[in-house]
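1. okay, predicted coordinates and the sequence, questions at the end:
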Amino acid sequence: MKFEALLELVGDEPLFDTSLLLAGDAQRAKIQRQLARWQRSGHVLQVRRGLYSLAPPYRRRTPHPFLVANRMVKASYVSCQSALAWYGLIPEYTPVTVSVTTMRPAPGRLYLGSIVFGMSNQTSGLAIIWCR
């Protein structure tokens, strides 16, 4: 697959799965090898295993932090101050998107252009996921 074909296929999507590229008669090994090449050359950013975003010069839409937080960990929900601010229930500005899950996420940080992603486990059994 050529990079121009990828741009035509996922150019309007802020995030895309490898399953989208594997539709049809595509071979998994070739697609993974090509994605690795595009990562090294700076054309594609890996968000997590199987989830990618085009690099800033090539993407048409920047991923919204709510979308990134939700797609990073399945069964995670935007909540806390982020949800309250989104619905106008608090007057404060919230620069960080907070998402909560009962799953056990792996700690780490992700830098996706201007989005910083991280996780921290809480004693209440919930995991707080934040995007800035």
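-> Arrived safely. Numbering: from 1, shown residues only.
2. going forward, measure contacts between C-alpha atoms and count neighbours the same way
-> Fine.
3. sec struct for Leu45, please.
-> Three-state assignment for Leu45 (DSSP: H, G, I helix; E, B strand; the rest coil): strand.
4. what's the burial count for it?
-> The tally of other residues near Leu45 (other CA atoms under 10 Å) stands at 22.
5. pull the distance from stretch 49-57 to the chain's centre.
-> Counting by CA atoms, centre = their mean, to the nearest Å, stretch 49-57 is centred 8 Å from the centre of its parent chain.
6. any chance you could list what contacts it?
-> 11, 14-19, 42-47, 59, 62, 113 (CA atoms under 8 Å, 6 or more residues apart in numbering).
7. let's see 6 Å
-> For stretch 49-57, the external contacting residues (CA atoms under 6 Å, 6 or more residues apart in numbering) are Leu15, Phe16, Asp17, Thr18, His43, Val44, Leu45, Gln46.
8. what comes up buried for the lengthiest helix in the chain?
-> If you go by DSSP state H, the chain has its longest helix at helix 28-41. Neighbour-count burial for helix 28-41 flags Leu35, Ala36, Trp38, Gln39 (criterion: 16 or more other CA atoms under 10 Å).
9. quick check: closest non-adjacent residue to the third one.
-> Using CA to CA, 6 or more residues apart in numbering and skipping residues adjacent in sequence, the residue nearest Trp38 is Val44, 5.5 Å away.
10. repeat that for the last one.
-> Closest residue to Gln39 in three dimensions, ignoring its sequence neighbours and counting by CA to CA, 6+ apart: Leu45, at 5.9 Å.
11. this is the other structure I want to compare:
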Amino acid sequence: MNKLIEYVQNNLPYDIFSDKDIAQSIPQKSNDSRYSLIKRALKNNDILKLKRGLYCLTRKYQKHPLDNFSISQIVYGPSYVSMESALSYYGLIPEGVFITTCVSMNRSMTFKTDIGDFIYHRVPQDQLYADVKQVMSENSLFYIASPWKSLCDYVYVHKANWASIDPLENSLRIDTEILPVLSKEEFCQLMENYHSKRITKFIKGIMKDLKI
């Protein structure tokens, strides 16, 4: 077994680690020695590169299976899972989603890795984590937008000119009857968090169709 794997398993609490983590775990080794360990582990497929300076153990060495939603929070942040990934998580869209779609207030970024692609869209808003919940289990931790916030993010990113509930059914094939029901106050709070004309038009159209 590569020495690096032993160091990670014995000294670090997580299966995802950075160059800085390795430097702190094995300070007795030089930068060149640590780089050689990482390079050898990558070549032997013992670790995977998530982005520059960030890695994870491959499945055979992981203490617990890693999920892409949890990984997305570490790769780039602050951010939360949203749009197609969140809608699929809630069972609202029929298609499987193989790219993890996230939202951040930092600049948009895309990371292509061996464990999947992660796309981060910049969506300006007053409070990033408004209408976002934390999902935590023994093996994972991530933040995910509510269904309606995910739809607002979708409208903003894709510049959708939606003013009714029909596009949700026709374009996204969402069964709108299973969408959560919000009060007028909740819809207004969601709308005001964005300051976006597109989102305002969308939510006002939804409220009209739902007779709220």
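-> Cool, got the structure. Note that this is a predicted model, so its numbers are computed, not measured.
12. circling back: and the longest helix of structure 1, how far from the chain's centre?
-> 18 Å.
13. corresponding residues in structure 2 for it?
-> Helix 28-41 of structure 1 corresponds to residues 31-44 in structure 2, going by TM-score structural alignment.
14. which one in structure 1 is aligned with Pro65 of structure 2?
-> So, by TM-score structural alignment, Pro65 of structure 2 is matched to Thr62.
15. now tabulate the buried residues of helix 28-41 of structure 1 in a markdown table and tack on distance to Ser99 of structure 1.
-> Below are the buried residues of helix 28-41 of structure 1 laid out as a markdown table (distance: CA to CA, whole Å):
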| residue | distance to Ser99 of structure 1 |
| --- | --- |
| Leu35 | 28 |
| Ala36 | 29 |
| Trp38 | 30 |
| Gln39 | 27 |
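16. and stretch 38-45 of structure 1, how far out from the chain middle?
-> Distance, stretch centre to chain centre, for stretch 38-45 of structure 1: 15 Å (CA atoms, centre = their mean).
17. run through who's touching that stretch.
-> Under the criterion CA under 6 Å, 6+ apart, residues Tyr52, Ser53, Leu54, Ala55 lie in contact with stretch 38-45 of structure 1.
18. what distance separates the start and the end of that stretch?
-> 8 Å (CA to CA, to the nearest Å).
19. which ones are touching the residue nearest the centre of structure 2?
-> Structure 2 has Val81 as the residue nearest its centroid, 3.4 Å off, counting by CA atoms, centre = their mean. Counting by CA under 6 Å, 6+ apart, Val81 of structure 2 touches Cys102, Ile144.
20. mind running it again at 8 Å?
-> Neighbouring residues of Val81 of structure 2 by CA under 8 Å, 6+ apart: Phe69, Ser72, Thr100, Thr101, Cys102, Val103, Phe142, Tyr143, Ile144, Ala145.
21. ok, and the residues you listed in structure 1?
-> Retained in structure 1 by both residues aligned by TM-score structural alignment, their matches' CA atoms under 8 Å are the following of the contacts of Val81 of structure 2: Phe69, Ser72, Thr100, Thr101, Cys102, Val103.
22. so what's the residue count around the first one?
-> Pointing back at Phe69 of structure 2 there. When neighbours are counted by other CA under 10 Å, Phe69 of structure 2 registers 22.
23. with the second one instead?
-> Residue crowding around Ser72 of structure 2 was assessed by other CA under 10 Å; the count is 25.
24. tell me the contacts of it?
-> Going by CA under 8 Å, 6+ apart, Ser72 of structure 2 touches Val81, Thr100, Cys102, Phe118.
25. in structure 1, what residue corresponds to the first one?
-> When you say that, I think you mean Val81 of structure 2. Val81 of structure 2 maps onto Val78 of structure 1 when the alignment is built from TM-score structural alignment.
26. from Gln46 of structure 1, how far off is that match?
-> Distance, Val78 of structure 1 to Gln46 of structure 1, by CA to CA: 22 Å.
27. and the helices in structure 1?
-> 3-10, 18-21, 28-41, 65-72, 80-86.
28. so for Ala106 of structure 1, which of those helices sits nearest?
-> Between Ala106 of structure 1 and the helices of structure 1, the shortest gap by CA to CA is with helix 65-72, which sits at 10.8 Å.
29. what's the average distance of the closest one to structure 2?
-> Superposed on structure 2, helix 65-72 of structure 1 shows a mean distance of 1.5 Å to its aligned residues (mean CA distance after the TM-score superposition for structure 1).
30. lovely, talk soon.
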